[in-house]
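*Asks:* Dropping the sequence and predicted coords here.
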Amino acid sequence: MGKLQGKVAVITGGTTGIGLATAQLFVKEGAHVFITGRRQKELDEAVKTIGHNVTGVQGDVANLADLDRLYEIVAKKGRIDIIFANAGYGEFAALGSITEEHFDGLFNTNVKGTLFTVQKAVPLLNDGASIILTGSVASAKGTPAFWVYGATKAAVRNFVGSWTVELKDRGIRSNVLSPGPTETPAVDQQPADAIAQMVSTIPMGRMGTPEEIAKAALFLASDDSSFVTGIELFVDGGRAQI
């Protein structure tokens, strides 16, 4: 019996990187997983990679109509036991070069998308369900030209404190999982000098892997963390701790 045997999980941004690795691990542990992604081709490839007990739903978390369509499909399972609001992205821009497009794009996906991903899931959430939000070490550690992204993740961290109180009577746990720099396709697209600078501040001397972050997500999703709520779990090689 897996740690998530018979559970129903929703993972947004589940086509690559941390989301895909987590979906693979959740399925291995017995869950049926719904994953989302904006691009149909990548979504189809992710579903094929996962192989079984997975449903792919194309959509953008910043688009509320897409979220409504997602939950119409998920509702056929009757409930949600785990919601991993993982969809998001980062983008560098230094003070003096911030544009409205940069700001709105980050906040629409990382903050608005996360909020409505969870709010629209609440009617389907089982009592005792687990809500996991993807935060970031950037919310606690200043990084030049990366602070608008960091501000979005600080907002996400604030959500969890309130939801822990609001949902306590239903036994629903809410936690933030905050990775440090991780070897994902999105990170690979960032400027090499910016990545090198971040890695130089990690005590363990390397970036994390999606599989390492997925194992932490499994902990927060499973009964192993049954008395854990309202926390920010850093999986960052020590970067935010020094």
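*Replies:* Sure, I can see it. Residues are numbered from 1 along each chain as shown.
*Asks:* going forward, measure contacts and count neighbours with C-alpha atoms only.
*Replies:* Will do.
*Asks:* what's the single longest strand in this protein?
*Replies:* Counting residues, the longest strand found in the chain (DSSP state E) is strand 125-134.
*Asks:* quick check: longest helix of this protein.
*Replies:* helix 147-166 (DSSP state H).
*Asks:* distance of the residue of the chain positioned farthest from its centre from residue 145?
*Replies:* In terms of distance from the mean C-alpha position of the chain, residue 96 ranks first, at 29.4 Å (CA atoms, centre = their mean). Here the criterion is CA to CA, to the nearest Å. By it, residue 96 lies 10 Å from residue 145.
*Asks:* another one to put next to it:
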Amino acid sequence: MQSTSESARFDGRTALITGGATGMGFATAGLLLDEGAKVVITGRGEDRLKRAAERLDAGDRLLALPADVSKPADLDRLMGEVREHFGRIDVVFANAGIGVFKRIEEFTEEDFDSVVDANFKGVFFTVKHALPLLTDGGSIVINASWTHHRGLAVGSLYAATKAAAANLAKTLASALSDRGIRVNAISPGYIDTDMFRESVPTDEAREASRQDVVLGRIGTPEEVASAVAFLASDAASYVNGVDLLVDGGVANSIPA
């Protein structure tokens, strides 16, 4: 993928995308590469990362590194490799996460630990470990979820972790203001990703989800990527500490 003179918002910039091998992370990696960035994608599955790198086909502008964001030792190693290859980070998309959807009485402690570790601890420590490499005036985008805006019977644990992650956008916007680093969250709705299909496995359930959306359709990873790119770009230079819903209206509006 090559940048063009018409679309080069991220020329000279380096972006770190956790959970970048599939779904919204992958789509964002592709868009930022198209717009001139150097991109680091991470994930826990080496085979997925290898396939993603082959599909993105960006040569030495792309670095695909295995890492578990819930493990600080992995993050230390990751940042060391980023420093060695690219020297700095200008954009962080803290996107890695998992979903376990059950009623509260069905959750185990193992479920709790795995979801909290990935969706909150992982986001928190991704930002913490990236800060020494993050340039002053850089941008952080945190992937939250529409589910923390609207109650969902099987979403208690997932939504709670996403609420915590979204709140980081507010507190970190304050904490990092002395460096001019903007921190925002996005809250995607129903997006056609592997995780959505695994969580909503039947055609009937997906149709019910679609009917719950005011726009009448499931969103695409590319639509989320466009929102991430906006928040990370100079076009959003005065946007800070917000949680941007990218959900077709599912959180705030009832279909007619």
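*Replies:* All right, it came through fine. Here the structure is a predicted model, which is why all the values come from computation and not from measurement.
*Asks:* Any chance you could compute the TM-score here?
*Replies:* Comparison of the two superposed chains (TM-score structural alignment, normalised by the length of structure 1) gives a TM-score of 0.97, and 242 aligned residues with a CA RMSD of 1.1 Å.
*Asks:* returning to that earlier point: what stretch of structure 2 does the longest helix of structure 1 fall on?
*Replies:* Residues 156-175 of structure 2 are matched to helix 147-166 of structure 1 when aligned by TM-score structural alignment.
*Asks:* What residues of that stretch count as buried?
*Replies:* Neighbour counts using 16 or more other CA atoms under 10 Å place 156-170, 172-174 of stretch 156-175 of structure 2 among the buried residues.
*Asks:* Which stretches in structure 1 count as strands?
*Replies:* Using DSSP E, strands in structure 1 cover 8-11, 32-37, 54-58, 80-85, 125-134, 173-179, 232-235.
*Asks:* and those as TSV, adding mean neighbour count and distance to residue 188 of structure 1?
*Replies:* Converted to TSV, the strands of structure 1 look like this (neighbours: other CA atoms under 10 Å; distance: least, CA to CA, whole Å):
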stretch	mean neighbour count	distance to residue 188 of structure 1
strand 8-11	27	22
strand 32-37	26	19
strand 54-58	22	24
strand 80-85	26	22
strand 125-134	23	19
strand 173-179	26	15
strand 232-235	20	19
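*Asks:* okay, these in a markdown table with distance to residue 189 of structure 1 next?
*Replies:* Rendered in a markdown table, the data for these read as follows (distance: least, CA to CA, whole Å):
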| stretch | distance to residue 189 of structure 1 |
| --- | --- |
| strand 8-11 | 23 |
| strand 32-37 | 18 |
| strand 54-58 | 23 |
| strand 80-85 | 22 |
| strand 125-134 | 19 |
| strand 173-179 | 17 |
| strand 232-235 | 21 |
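*Asks:* Which of these sits closest to residue 117 of structure 1?
*Replies:* strand 80-85 (6.6 Å; CA to CA).
*Asks:* Which residue numbers in structure 2 does the closest one align to?
*Replies:* Following TM-score structural alignment, the aligned partner range for strand 80-85 of structure 1 in structure 2 is 89-94.
*Asks:* what sits up against the matching stretch?
*Replies:* By CA atoms under 8 Å, 6 or more residues apart in numbering, the surrounding residues in contact with stretch 89-94 of structure 2 are 13-19, 25, 123, 126-127, 130, 133-135, 137-143, 228, 232.
*Asks:* Ok, stretch 13-33 of structure 1 next?
*Replies:* 1-12, 35-37, 42-43, 45-47, 50, 52-55, 85-88, 183-186, 210-211, 213-215, 217-218.
*Asks:* how about a cut-off of 6 Å?
*Replies:* With contact meaning CA atoms under 6 Å, 6 or more residues apart in numbering, stretch 13-33 of structure 1 is reached by 2-10, 35-37, 43, 46, 50, 53-54, 86-87, 184, 210-211, 214.
*Asks:* cool, stretch 104-117 of structure 2 as well?
*Replies:* residue 70.
*Asks:* how about a cut-off of 8 Å?
*Replies:* Contacts of stretch 104-117 of structure 2 (CA under 8 Å, 6+ apart): 70, 97, 98, 99, 100, 154, 156, 157, 158, 161.
*Asks:* The second one: neighbour count?
*Replies:* It refers to residue 97 of structure 2. 24 (other CA atoms under 10 Å).
*Asks:* Spit out the contact partners of it.
*Replies:* Contacts of residue 97 of structure 2 (CA under 8 Å, 6+ apart): 19, 115, 118, 119.
*Asks:* same thing but 10 Å
*Replies:* 18-19, 69-70, 114-120, 122-123, 143-144, 158, 161-162, 195 (CA atoms under 10 Å, 6 or more residues apart in numbering).
*Asks:* So it versus residue 114 of structure 2, what's the distance?
*Replies:* Taken as CA to CA, the span from residue 97 of structure 2 to residue 114 of structure 2 is 10 Å.
*Asks:* just the helices in structure 1 please.
*Replies:* Using DSSP H, helices in structure 1 cover 17-28, 40-50, 64-74, 100-107, 113-119, 147-166, 185-188, 192-199, 210-221.
*Asks:* among these, which is the most enclosed?
*Replies:* Comparing the helices of structure 1 by mean neighbour count (mean count of other CA atoms under 10 Å), helix 17-28 ranks first with a mean of 24.
*Asks:* Onto which residues of structure 2 does that one map?
*Replies:* Going by TM-score structural alignment: helix 17-28 of structure 1 matches residues 23-34.
*Asks:* re the thing from before, onto which residues of structure 2 does the longest strand of structure 1 map?
*Replies:* So strand 125-134 of structure 1 is aligned with residues 134-143, judged by TM-score structural alignment.
*Asks:* tell me the average deviation of the matching stretch from structure 1 after fitting.
*Replies:* Taken over the aligned residues, the distance from stretch 134-143 of structure 2 to structure 1 averages 0.4 Å (mean CA distance after the TM-score superposition for structure 1).
*Asks:* from the middle of its chain, how far away would that stretch be?
*Replies:* Stretch 134-143 of structure 2 sits 12 Å away from the centroid of its parent chain (CA atoms, centre = their mean, to the nearest Å).
*Asks:* and residue 158 of structure 1, how far is that from residue 4 of structure 1?
*Replies:* Per CA to CA, residue 158 of structure 1 is found 27 Å from residue 4 of structure 1.
*Asks:* just to revisit the earlier point, compare the helices of structure 1 and report which one is nearest to residue 242 of structure 1.
*Replies:* That would be helix 192-199 among these, by CA to CA, at 13.0 Å.
*Asks:* got a list of what the spatially most central residue of structure 1 touches?
*Replies:* In structure 1, the residue lying closest to the centroid (CA atoms, centre = their mean) is residue 86, at 1.9 Å. Residue 86 of structure 1 is in contact with 10-14, 18-19, 22, 36, 61, 110, 113-114, 117, 132-135, 177, counting by CA under 10 Å, 6+ apart.
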